[in-house]
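In: Task: produce atomic coordinates for the following.
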Amino acid sequence: MDFELSDEQNLLKDSVERFVKDNYSAEARAKLVETDSGFSRDHWKKMAELGWLGLPFSESVGGFGGTAIETMIMMESMGRGLVLEPFLTTVVMGGGLVAEAGSEAQIEAIIPEVIEGNMLLAFAYAEPQSRFDLHDVETTATKSGDGYILNGHKSVVYHGTTADKIIVSARTSGNARDKDGISLFIVDNNVAGLSRRDYRTVDGQRAADILFNNVKVGADALLGAEGKAYPVIEKIADRTTAALCAEAVGVMQAAIDITNGYIKERKQFGTPIGKFQVLQHRMVDMHMEAEQAKSMSDMVAMKLELDDVEDCRKSIAAAKAKIGQGAKFVGEQSIQLHGGMGMTDEYSIGHYFKRLMTIEMLFGNTDYHFKRYAAMA
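Out: As a prediction, the model looks like this:
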């Protein structure tokens, strides 16, 4: 695919890569994983100063009016370092929902704070029974006076531990799997009736299971039109999936570089194992998977800026499925070529493998998106 970046986009790419190089050695990342929040507030402030947190938002609210291509550039570069800061959850997901569905007052109150690095967001969409279906929502929002009362259980809310506000999908009407009747609400993380179980995910990030027990919110907590949130959720899910595809490309490329360096140094019978032809062939296969993934990620980023929603959605399903396959292959081969060393926490390759396997599952795994693509095709 002929895909050339502009001068400004190349500057952005260089800037993110420099940030990763300066701040995300394997040792530095391991220390961040062990902290209470699981990421660095100083890094987050630095991202704000560099303008990255305002990248996808319109200039009218202090953003830079960036496109999906700029988001792809950032996610791919951050994937190389397994960056832990909540760019995906706060900017792409939470910020995207507010910018897309919010009232003028909600946008003015939240987006500038996100851009300045003063507010973190999380999106609580998944439930224990929902698997990958965004419309499978049993959490309810019942009208009470001039507000609503939320009850339900949201699972695996990434960065729900540290978010200042949580955007919650809840059912205001209809049956549990209806696409109509779903609404979005902006809820403070410390509101009465909300309880969390915080934990570390397998890839070293933070998530929470959140229970809503008669949580009262005002009418101003409603994000967008009541009962009409599903199209907005689907749109932001598509953009998030595209961002995850870009991140997977960066993770795969870094895993290949690490593995290539290892087999050049690791000796067997007095010879670097990288000279064995069978391992050279395996590295070529890994490179081919990464290049295919890169092409599909680039294609999706470009199609997100076009008006053909159905074609874009079909491309996203194809990309997530194919990149999921490639991520699994590259991750497994990287571990195998490292031998037993690859399974230890001391070696970085295991952490790249874990992140690839997590990305493969987020917003629909490989099988799910193959079926989704087949249904649309």
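In: okay, CA-based contacts and neighbour counts for the rest of this
Out: OK.
In: What residues does the residue most central in space within the chain make contact with?
Out: For the chain, the residue sitting closest to the mean C-alpha position, by CA atoms, centre = their mean, is residue 88 at 4.5 Å. Neighbouring residues of residue 88 by CA atoms under 8 Å, 6 or more residues apart in numbering: 240, 243.
In: I have a second one here; can you model it like the first so I can compare?
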Amino acid sequence: MNFQHTEDRRMLADTLNRFVTEQYAFETRDRIAGSPEGYSTDLWNRFAELGIIGALFDESDGGFGGGGFDIAVVFESLGRGLVVEPFLDTLIVGQAIARGGNAMQKAALGELIDGSRIVALAHGEPDGHYELSRVTTRAQRVGDAWRLDGAKAVVQHGENASVFLVSARTAGADDAEAGITLFLVPRDAAGVSVRGYRKIDGGRAAEVTFDNVMLADDALLGAVGEGFATLEYAISCGVLALCSEAVGAMDVAKDYTLEYLRTRKQFGVPIGSFQALQHRMADLLLEIEQARSAVINAAAALGAERTVRERAVSAAKYSIGRIGTMVAEECIQLHGGIGMTWELPMAHYAKRLVMIDHQLGDEDHHLERFIALGRG
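Out: Predicted structure coming up:
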């Protein structure tokens, strides 16, 4: 298999890396991440103008990419700059619409691609424990409408979204794959409540509750009770994106650490000349390449049949969880006390790597899932 990127992907990566380097310096990112909005509308629109959002979607949906390696290229570059704009949920919700939506819903993908509409995935619940099929939010048929009741946790950019993709149970047990239905719920619908908060690694999220929210049939995404497959695929795209983002962040953390080892002196010589630190750094470089290989494997498998795809994605997320935590710890330790200071970018990269492990399933969850999928 040829793992070399196409010329188009190389150009995309070069363009995005250059934009992030020139327009998304750490000071800019830090200011945006701590702002009341949690992202920059201006930069989001500029990303859209560059075609970065469009690269996440297939040509048939109005984009010019959409494959596993397109997603990986974009998010690896975003990870290098710790970009906080709502790329992840745009990808997940957009892929769900592309896969399960009707003609009218798919036509609205253009508003995601041009950056004019912010969307958010409202799937995780306070007691969900990362289990994709664990859905207790309920949707009941009431006359010719649906009544939605429940609560969703850690909804990324929930305060800014105009539409939520909500998973709700219309039949079956709380942890059954069958009986999950997807709805596109307007943020301003009666009965929708949003409580926002700042995330520990920058940006904002929200707790969203649905209290007697009445929805028409045009809010349905796909068939009633058959939303799990669409949700699973869309979240697999999101997991691949997170893993790719982590690889980009690891590369920058590694570069910062190497530079520090070359310049920090002790006993009159750079500390990077000490053999013990060289061994630790060599081990770190090998682990990062292992993480990169896992992401390549997941990107290649995104278009494969379900079991192959899901095992590759879970294997990558497990690897990223383990290696990302190791990179964060080692880079902080090799920097010494200065590595913990908030003013140093290194601390922010370490924090983001640790938090990526907890998004869309942590290391332990994906290891168990990988084993379970192998049993058939």
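In: Show me the strands in the stretch 51-200 of structure 2, by range?
Out: Listed in chain order, the strands of the stretch 51-200 of structure 2 (DSSP state E, counting those that start in this stretch) span 119-122, 138-142, 145-156, 163-169, 180-186, 192-198.
In: What residues in structure 1 pair up with the fourth one?
Out: Per TM-score structural alignment, the counterpart of strand 163-169 of structure 2 in structure 1 is residues 165-171.
In: average distance between that stretch and structure 2?
Out: Once the two models are superposed, stretch 165-171 of structure 1 sits on average 0.6 Å from its counterpart in structure 2 (mean CA distance after the TM-score superposition for structure 1).
In: And the contacts of that stretch?
Out: 94, 119-125, 137-141, 150, 160, 181-189, 227.
In: give me that answer again for 6 Å
Out: 121-125, 139-141, 181-189 (CA atoms under 6 Å, 6 or more residues apart in numbering).
In: hmm, back to that, include distance to residue 304 of structure 2 when you put the strands of the stretch 51-200 of structure 2 into CSV, please.
Out: Formatted as CSV, the strands of the stretch 51-200 of structure 2 follow (distance: least, CA to CA, whole Å):
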stretch, distance to residue 304 of structure 2
strand 119-122, 24
strand 138-142, 32
strand 145-156, 28
strand 163-169, 25
strand 180-186, 23
strand 192-198, 37
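In: and residue 234 of structure 2, which of those strands is closest to it?
Out: Closest approach to residue 234 of structure 2 among the strands of the stretch 51-200 of structure 2 (CA to CA): strand 119-122, 10.1 Å.
In: By how much does the closest one deviate from structure 1 on average?
Out: Here the mean offset of strand 119-122 of structure 2 against structure 1 after fitting is 0.5 Å, by mean CA distance after the TM-score superposition for structure 1.
In: what's that strand aligned against in structure 1?
Out: So strand 119-122 of structure 2 sits over residues 121-124 in structure 1, by TM-score structural alignment.
In: The helix ranked longest in structure 2 corresponds to what range in structure 1?
Out: If you go by DSSP state H, structure 2 has its longest helix at helix 228-263. Across structure 1, the stretch matching helix 228-263 of structure 2 (TM-score structural alignment) is residues 230-265.
In: May I see the buried residues of that stretch?
Out: The neighbour-count check on stretch 230-265 of structure 1 (16 or more other CA atoms under 10 Å) flags 230, 232-233, 235-256, 258-260, 262-263 as buried.
In: How far away from the center of its chain is that stretch?
Out: Centroid displacement of stretch 230-265 of structure 1 relative to its chain, using CA atoms, centre = their mean, to the nearest Å, is 9 Å.
In: How about stretch 133-146 of structure 1?
Out: With CA atoms, centre = their mean, you get 24 Å for stretch 133-146 of structure 1.
In: and if you look at stretch 122-140 of structure 2?
Out: 18 Å.
In: which residue ranges form the helices in the stretch 51-200 of structure 1?
Out: Counting by DSSP state H, counting those that start in this stretch, the segments of the stretch 51-200 of structure 1 that form helices are 68-81, 87, 96-101, 104-115.
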